[in-house]
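Participant: Provide a 3D model corresponding to the input given below.
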Amino acid sequence: MAVLMTNSSRKTVVALAVVVVAAAALLASSVSAAITCGQVGSSLAPCIPYATGKATALPASCCTGVRNLNSAARTSSDRQAACRCLKTLANSVKSVNMGTVATIPGKCGVSVGFPISMSTDCNKVS
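Facilitator: Sure, this is the predicted structure:
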């Protein structure tokens, strides 16, 4: 069965489709705005040799990652997610020295607003 559409009906359908696509894109961008563990891991990967004592100097790429991650974590929810991911990452890396890890943001000139420690309650990070 064929449906006949007038020019104005077609324009209405196209306009509605555009609105639906725009709304979906907006929704998707707000959902994807949260910090992911993938972002945390890739941002901080250059820091691992320093955090494990395999490098004596803090690489510039580590500080770049720390700064980028700090800039990306704009909301309390982002910072809490980054905190949880950091703890997970620290647990997965053998020989990580959490004392050294805790000094990295300061050495990079970044204030993260919460202590870098395995005992930090990430749910209380604001």
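
Participant: contacts, neighbours, all on C-alpha from now
Facilitator: OK.

Participant: which residues does residue 11 contact?
Facilitator: With contacts taken as CA atoms under 8 Å, 6 or more residues apart in numbering, residue 11 has no neighbouring residues.

Participant: Spell out the secondary structure type for it.
Facilitator: Using DSSP: H, G, I helix; E, B strand; the rest coil, the three-state assignment for residue 11 comes out as helix.

Participant: For residue 20, see how far away it is.
Facilitator: To residue 20, residue 11 is 14 Å away according to CA to CA, to the nearest Å.

Participant: what do you get for residue 111?
Facilitator: Here the distance between residue 111 and residue 20 works out to 41 Å (CA to CA).

Participant: same check, this time on residue 57
Facilitator: The separation that residue 57 has from residue 20, given CA to CA, amounts to 52 Å.

Participant: Residue 96 now?
Facilitator: 48 Å.

Participant: show me the contacts for the residue nearest the centre of the chain.
Facilitator: By CA atoms, centre = their mean, the mean C-alpha position of the chain lies nearest to residue 35, the distance being 2.6 Å. Contacts for residue 35 were tallied using CA under 8 Å, 6+ apart; they are 72-73, 78-79, 81-82.

Participant: Spatially nearest residue to residue 37, not counting backbone neighbours?
Facilitator: Spatially, and ignoring its direct neighbours in sequence, residue 37 is nearest to residue 85 (5.1 Å; CA to CA, 6 or more residues apart in numbering).

Participant: Please generate a structure for the following sequence too, so the two can be compared:
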Amino acid sequence: MKNTFSMVFLLSFLLFLASTSEATVPCGTVDMKAAACVGYATGKEPKPSPACCSGLQQLAGTVKTVDDKKNICRCLKNGVKAFAGVQDRLLSQIPTACNIKVGFPVSLNTNCEM
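Facilitator: Modelled structure (predicted):
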């Protein structure tokens, strides 16, 4: 009986660790993957670069939960503030240009909590 309890406790603990260790993508990683998009978002490049699209596709591939999506959205919104001249109309075109489905309108004013 004692061994059964210990085994159940151990399995429960391991499942807890596994679920809590799946942290969302850090903002530093999000910033690094999206950095190549700044040229297009500021109007300095005529289209998103392959590096921009590749980085954003990699980010999209990391989304496992709604919380992941919200976190990446918050990171992107905070990161874009560091760059002067980002144009909302260009920013909103990046998902379509890179063939990425995000499920919400991309804008400087996007509400990441929805």
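
Participant: Just checking the distance from the strand or helix carrying residue 20 of structure 1 to the centre of its chain.
Facilitator: Following DSSP states H and E, the helix or strand that holds residue 20 of structure 1 is helix 7-31. In this view, helix 7-31 of structure 1 has its centroid 29 Å away from the chain centroid, taken as CA atoms, centre = their mean, to the nearest Å.

Participant: Okay, buried residues for that helix please.
Facilitator: Applying a neighbour-count criterion of 16 or more other CA atoms under 10 Å, one finds nothing buried in helix 7-31 of structure 1.

Participant: What's the first helix or strand after it?
Facilitator: Once the chain leaves helix 7-31 of structure 1, the next helix or strand it forms, by DSSP H and E, is helix 37-44.

Participant: what does that following helix correspond to over in structure 2?
Facilitator: The aligned range for helix 37-44 of structure 1 in structure 2 is 27-34, by TM-score structural alignment.

Participant: mean deviation of the matching stretch from structure 1?
Facilitator: With the two structures superposed, stretch 27-34 of structure 2 lies on average 0.9 Å from its match in structure 1, counting by mean CA distance after the TM-score superposition for structure 1.

Participant: related to what we said a few turns ago, show me what contacts the equivalent of the residue nearest to residue 37 of structure 1 over in structure 2?
Facilitator: Residue-level alignment of residue 85 of structure 1 against structure 2, with TM-score structural alignment as criterion, gives residue 75. Contact partners of residue 75 of structure 2, counting by CA under 8 Å, 6+ apart, are 27, 30-31.

Participant: how near is residue 75 of structure 2 to residue 50 of structure 2?
Facilitator: Distance, residue 75 of structure 2 to residue 50 of structure 2, by CA to CA: 21 Å.

Participant: can you give me the helices for structure 2?
Facilitator: Under the criterion DSSP state H, structure 2 carries helices at the ranges 2-20, 27-34, 38-41, 50-62, 66-80, 88-97.

Participant: among those, which is the most enclosed?
Facilitator: Comparing the helices of structure 2 by mean neighbour count (mean count of other CA atoms under 10 Å), helix 38-41 ranks first with a mean of 20.

Participant: Who are the packing partners of that helix?
Facilitator: Counting contacts by 3 or more CA pairs under 8 Å, 6 or more residues apart in numbering; DSSP states H and E, the secondary-structure elements packed against helix 38-41 of structure 2 are helix 88-97.

Participant: and the helix it packs on, how far from structure 1 on average?
Facilitator: Overall, helix 88-97 of structure 2 averages 0.9 Å from its counterpart (mean CA distance after the TM-score superposition for structure 1).
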